[in-house]
Every structure is written in structure tokens, then in C-alpha cells.
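Trainee: sharing a model prediction with you, sequence too.
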Amino acid sequence: MKQVLFVCLGNICRSPMAEAVMRDLIEKRGLSDQIKVDSAGTSNYHIGEPPHKGTKAKLQEFGITTSGMQARQLRSSDLHNFDYIVCMDESNVANTIEMLRAEGDVKIFRFLDLTTHKKDVPDPWYTGDFQETYELCLEGCEALLNRILDDFKK
């Protein structure tokens, strides 16, 4: 069993979008019993809230559900409970490393480093562009899923 945690600032836009997209990909490939996914925020701004209405609307366009998802804050046990801690931007990487006291831990990395983009996922809370976030999440999740499948072979 591999476990993935997506991390952004508030856990209502980017990381829950990535969580939902990844769950959808995993389910479609019949891997739900082998890979588990969750998301968290580095801040405590939105604890207990559902994903942002823009995130939910964008995912609904593609038949992807956010049912039962609630924002939560990153906690110290996450470092030990997850195999991959995937951060939406460089600031999230730095905050996650600091919060988890995980300096140099290779399982914490920036999401789009797995793609050709090598950039941060823009926050649609500020940009309003949920389509771009969705496209980047889909590309990143496909790349991450391929990495996980490769790791299963090792």
C-alpha cells in the first residue's frame, strides 16, 4: 500500500483538486486497494470546510466527486503515515519541511517537478483560473501515478 498526501496553503483549492483527480485515476485503473490519497493545508484557515466552490464546479465538469472531503491542517504524524508528500508550490514545500521537521526528506517534493513544467501550481483562490489548476493537477497526477507504479516494481 502506498499513501499520497497533497499539500497546499488552505486545503480548499489545489490540494483537494489533486486529491480528487488522483482518486479518480486510481479508481479507473483499479488500484484503490493499493494506493490511498489525502490532502492537507499548511495553514489552519479552512479546517473542516469542503473544497472551494470553484474546485467543486471544475471537478464536476469531469464527473469527479469531492464528496466527504474536508480541509485539515498538516500534522506531524503525516511524515510517517505517507510515502509521498506532494506540495503544490515551493512555499508549501518549505512550510511542510518546517512543520514536519523533515529537513532533507526526499518524500516531500513539489508536485510539478514530476512534469516538464517545473513550476508551482498557481492558486486559483487568487487567480480565479480553476481550469489551469485542473489541467496541471491532471498532468501531475498522471506523472505521480506512473512514479508510484514504477516504485511498486522496485
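Mentor: Okay, I see it. These numbers were taken from a predicted model, which means no experiment stands behind them.

Trainee: all contacts plus neighbour counts: C-alpha atoms, from now on.
Mentor: OK.

Trainee: contacts for the top helix by length along the chain next, please.
Mentor: Secondary structure of the chain read by DSSP state H shows that its longest helix is helix 130-153. Helix 130-153 is touched from outside by 2, 14, 17-18, 21-22, 25-26, 54-55, 58-59, 111-112, 114-115, 121-124, with contacts defined as Cα atoms under 8 Å, 6 or more residues apart in numbering.

Trainee: here comes the other one, which I'd like you to weigh against the first:
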Amino acid sequence: MSAKPIKSILFVCLGNICRSPLAEGVFRAVLADRGRGEGMVLDSAATSGWEVGSAPDPRSIAVAVNHGIDISGQRARKIALADFSRFDLILGMDRSNVRDLKALAPQAARDRIHLYLDFATGSERDVPDPYYDGPEEFASVYRMIREASDALANRLDARASAPTSGQASSTM
């Protein structure tokens, strides 16, 4: 399997107001802290159209601000067909998001869609939707996303530094 560089990542949740804008903002901050933000395209989107045009949930904005991250300028949008070719990696926050994304995606793009925590950390867990919960759940979601963002950055660093062998895979 070739290690094609990942230069664009889309984070996706149901409404694009709680988890995915937080994941986009946190990952952007992690990359900036590592001096790697240049040239990486990051965005977030929703599988639903309910919140299109809305700012992130005030509780997501607050937990991000508590950690020195400003996500207040983001606006919710629904995933578009063009996103499946525009992004190298599409990360759903939960299994339902991943299912919805794979149902919408052209066949050729389905291998770009992954469960966020599974892809980043190897943990097959969902990032729970904190929408109906209080600030403590938003703080918990922030911690999950921060840990996954560090792991994802490490994974991308390792992938970028992996030598390419030029040999065909024996499974082909």
C-alpha cells in the first residue's frame, strides 16, 4: 500500500456545530504547535442540513477558548459531493456519521472515510455527541478530540517520513 501524503482532512458530525468544528479547530492548533499547519487543508461538515450557516455551539466555542483555540468564525455546512474528491481523509465522529458518509460517497472515495478515534488512535469508539449534555460532557469530548488530534498528527508525521520502497505489494 502506498503512503500517499495526506494534505486535506474533513471532520464530519451530524450537525457540524459541536464535535466536528471542535475537531477541526483542535487539529489546526496541534499542527500549528508543531509548525506543520502550512499547506494542510482542514474543514468540517455535517451529514445533515439542520444547522447550515450556524456558528458552532456556544459550549464548543467555550471549551475551545478555555484551551486557547478560537472556532467562533466557523459556520456549519452540509457535506457536498465534491468533498469526496477534495479531501484525502474524511473522519466521521461516530459510526452513524461514517455509515451516512459511506452511503453518500462515490464507491472510489469510500476508502477515505474512517471513524475518527479508530483512525487516529486505533480505538473503535465514537466521539459522543454532547449536544443534549452540559459543559462537563463538552470538556470530555474536548479531551477525546485533543488526544486523537495528537495521535493523528503523530500518525501523519510517521506516514510522511516513511520510505517508499517502490516494490509492488505481494497482495496485488
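Mentor: Received, thanks. Just so you know, these numbers come straight off a predicted model, no measurement behind them.

Trainee: returning to that earlier point: Provide the aligned range in structure 2 for the longest helix of structure 1.
Mentor: Residue correspondence for helix 130-153 of structure 1 in structure 2, counting by TM-score structural alignment: residues 138-161.

Trainee: next one: stretch 3-20 of structure 1
Mentor: Following TM-score structural alignment, the aligned partner range for stretch 3-20 of structure 1 in structure 2 is 8-25.

Trainee: ranges for the strands of structure 1?
Mentor: Taking DSSP state E as the criterion, structure 1 contains strands spanning 2-8, 35-41, 84-87, 108-110.

Trainee: could you identify which of the ones you listed is most buried?
Mentor: Burial among the strands of structure 1, expressed as mean neighbours by mean count of other Cα atoms under 10 Å, is greatest for strand 84-87, which shows a mean of 26.

Trainee: spatially central residue for structure 1, please.
Mentor: For structure 1, the residue whose C-alpha lies nearest the mean C-alpha position (Cα atoms, centre = their mean) is residue 6; its distance is 2.6 Å.

Trainee: so it touches residue 23, yeah?
Mentor: No - using Cα atoms under 8 Å, residue 6 of structure 1 and residue 23 do not qualify as a contacting pair, with a distance of 11.6 Å.

Trainee: what's the overlap in contacts for those two?
Mentor: Common neighbours of residue 6 of structure 1 and residue 23 are listed as residue 37 (criterion: Cα under 8 Å, 6+ apart).

Trainee: contacting residues for the residue of structure 1 sitting at the aligned position of residue 79 of structure 2?
Mentor: In structure 1, residue 79 of structure 2 lines up with residue 74, judged by TM-score structural alignment. With contact set as Cα under 8 Å, 6+ apart, residue 74 of structure 1 has these partners: 7, 40, 41, 42, 43, 96, 99.

Trainee: just curious, which of the residues you listed is nearest to residue 66 of structure 1?
Mentor: Using Cα to Cα, residue 40 is the member of the contacts of residue 74 of structure 1 that lies nearest residue 66 of structure 1, at 14.1 Å.

Trainee: my read: that closest one touches residue 76, true?
Mentor: No - with contact defined as Cα under 8 Å, residue 40 of structure 1 does not count as touching residue 76 (11.7 Å).

Trainee: just tell me what residue 113 of structure 2 corresponds to in structure 1.
Mentor: Alignment of residue 113 of structure 2 against structure 1 is given by TM-score structural alignment, with residue 108 as its counterpart.

Trainee: correct me, but that match touches residue 87?
Mentor: Yes - in this structure, residue 108 of structure 1 sits in contact with residue 87. The criterion is Cα under 8 Å, and the distance is 7.2 Å.

Trainee: what's the overlap in contacts for those two?
Mentor: Shared contacts of residue 108 of structure 1 and residue 87, defined by Cα under 8 Å, 6+ apart, are found at 93, 96.

Trainee: now which residue in structure 1 aligns to residue 37 of structure 2?
Mentor: So residue 37 of structure 2 corresponds to residue 32, using TM-score structural alignment.

Trainee: quick one, helices of structure 2?
Mentor: Using DSSP H, the helices found in structure 2 span residues 19-33, 58-66, 83-86, 95-104, 116-121, 135-161.

Trainee: fine by me, we can end here.
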